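my questions are about this predicted structure, shown below with the sequence.
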Amino acid sequence: MDADACPVKEEITDISKVFGLKVIFIASNAHRKNTPEAGEWVYVDSSKEAADLYIMNHIKKGDLLVTQDIGLASIVLPKGVYAISPRGKEFREETISTALDFRYLSAKERRKGKFGKGPKPYTAEDRDRFVFTFKKILSNFAGNQ
């Protein structure tokens, strides 16, 4: 779990307990908490991509990653990892290249000085969609064992 700035940590821990799954949060030292949520916490260097690099090097087939980073999702999907966003969007190998293309075009526009409105505020509907998708994936895991 890419824990830096993730709005659904509590939902992840609560739902994972129901399914009897271990949760590992990966966060930079800059996001260290005095009283972290339940689950195992791994803190990495505060450099820009340290959490992503840790995840890429430790995640394995069948794991479920929660991240808002499309680039990170695109790297772990070919490993047989499930990836979803905190808004409940399931990343899939067949559609990730389109998402990466849009990310590239947006970055290109920003370099030209054209800035959009930024991400939409996180809503209760986003949280509900996340919970639904997260439970659906974990239920599929349970059904395949």
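Okay, I see it. The structure displayed is predicted, hence computed values, not measured ones.

drop to CA atoms for contacts and neighbour counts, all remaining ones
OK.

surely Leu72 meets Ala51?
No: contact criterion CA atoms under 8 Å: Leu72 and Ala51 do not qualify, at 10.1 Å.

neighbour count: the two, which is higher?
Ala51 (23 against 18; other CA atoms under 10 Å).

now that one: how far from Arg103?
Applying CA to CA, to the nearest Å, the value for Ala51 to Arg103 is 20 Å.

likewise Glu11?
Taken as CA to CA, the span from Glu11 to Arg103 is 27 Å.

identify the residue nearest the geometric centre of this structure.
With distances taken as CA atoms, centre = their mean, the residue of the chain nearest its centroid is Thr67 (1.3 Å).

residues touching it, list them.
By CA atoms under 8 Å, 6 or more residues apart in numbering, the residues touching Thr67 are Met1, Asp2, Ala3, Cys6, Ala73, Ala83, Ile84, Ser85, Pro86.

repeat the analysis, applying 10 Å as the threshold.
By CA atoms under 10 Å, 6 or more residues apart in numbering, the contact list for Thr67 reads 1-6, 52, 73, 83-87, 89, 91.

ok, and here's another one to check against it:
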Amino acid sequence: MTTLYIDADACPVKDEAERVATRHRIPMKLVSNGGLRPSRNPLVDIIVVDAGPDVADMWIADRAKRGDVVVTSDMPLAAKCVEAGAQVLRHDGSALTQANIGQQLAMRDLMADLRAADPFRQGGGKAFGKADRSRFLDALDRALHAARKQV
């Protein structure tokens, strides 16, 4: 059975993901270190893991498999899930695949090095907007259709 896993800490599209998962009747796991409001939706499980670096990521990585969809912006988690055969989406709807995950990991490492070398180069990036939400909704809908065919 297809499951939708959400790396829920700082995820801006939890509500959108819940709507799409409900429409597809797909169970959804919101995984975080805490601080999430409970959902009345019977398809949504709130998974609260112990505090600590990457504990939520490890929980998802241990369970995601072919036929599942994972939503995350964490590149090491995305790489593990892609390797396991799951479909992976960023919050803006862009897909992370075998073809692009290596480049994304390298870019993540490069940007970390640049931020470490220049204390004034912090944050940045564009704001998350309506177009990103729209792309995410469309991409998640397509990913869930494709994932169901893999099971």
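Happy to help now that I have it. As the structure is a computational prediction, the values presented were derived from the model and not from experiment.

and the TM-score between these chains?
After superposition, the two chains reach a TM-score (TM-score structural alignment, normalised by the length of structure 1) of 0.89; 143 aligned residues with a CA RMSD of 1.8 Å.

that older thread, out of the contacts of Thr67 of structure 1, which are inside helices?
Asp52, Ala73 (DSSP state H).

would you list the buried entries among the contacts of Thr67 of structure 1?
Burial by neighbour count, judged by 16 or more other CA atoms under 10 Å, picks out 1-4, 6, 52, 73, 83-87, 89, 91 from the contacts of Thr67 of structure 1.

Throw those residues into TSV and include distance to Lys120 of structure 1, thanks.
Shown next, in TSV, are those (distance: CA to CA, whole Å):
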residue	distance to Lys120 of structure 1
Met1	22
Asp2	20
Ala3	20
Asp4	18
Cys6	15
Asp52	23
Ala73	20
Ala83	21
Ile84	17
Ser85	14
Pro86	13
Arg87	11
Lys89	14
Phe91	19
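
and those, which is closest to Ser16 of structure 1?
Met1 (12.0 Å; CA to CA).

report the contact partners of the closest one.
Taking CA under 10 Å, 6+ apart, one finds 9, 12, 23-27, 41-42, 51-52, 55, 59, 63-67, 83 in contact with Met1 of structure 1.

do the same with Ser74 of structure 1
Here Ser74 of structure 1 is in contact with Val81, Ala83, Phe91, Arg92, Glu93, Thr95, Ile96, Ser97, Ala99, Leu100 (CA under 10 Å, 6+ apart).

select only the buried ones of the residues you listed in ChimeraX?
Buried members of those, defined by 16+ other CA under 10 Å, are picked up in ChimeraX with:
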select :81,83,91,92,93,96
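
quick one: which of the contacts of Ser74 of structure 1 sit in helices?
Glu93, Thr95, Ile96, Ser97, Ala99, Leu100.

what is the equivalent residue in structure 2 for the first one?
When structure 2 is aligned by TM-score structural alignment, Glu93 of structure 1 is paired with Gln98.

with adjacent residues omitted, what lies nearest to that match?
Val82 (6.5 Å; CA to CA, 6 or more residues apart in numbering).

can you find the partner of that neighbour in structure 1?
So, by TM-score structural alignment, Val82 of structure 2 is matched to Leu77.

for the lengthiest helix in structure 2, packing partners?
Secondary structure assigned by DSSP H gives helix 130-150 as the longest helix of structure 2. Under the contact definition 3 or more CA pairs under 10 Å, 6 or more residues apart in numbering; DSSP states H and E, helix 130-150 of structure 2 sits against strand 4-7, helix 14-24, strand 69-71, strand 87-89, strand 95-96.
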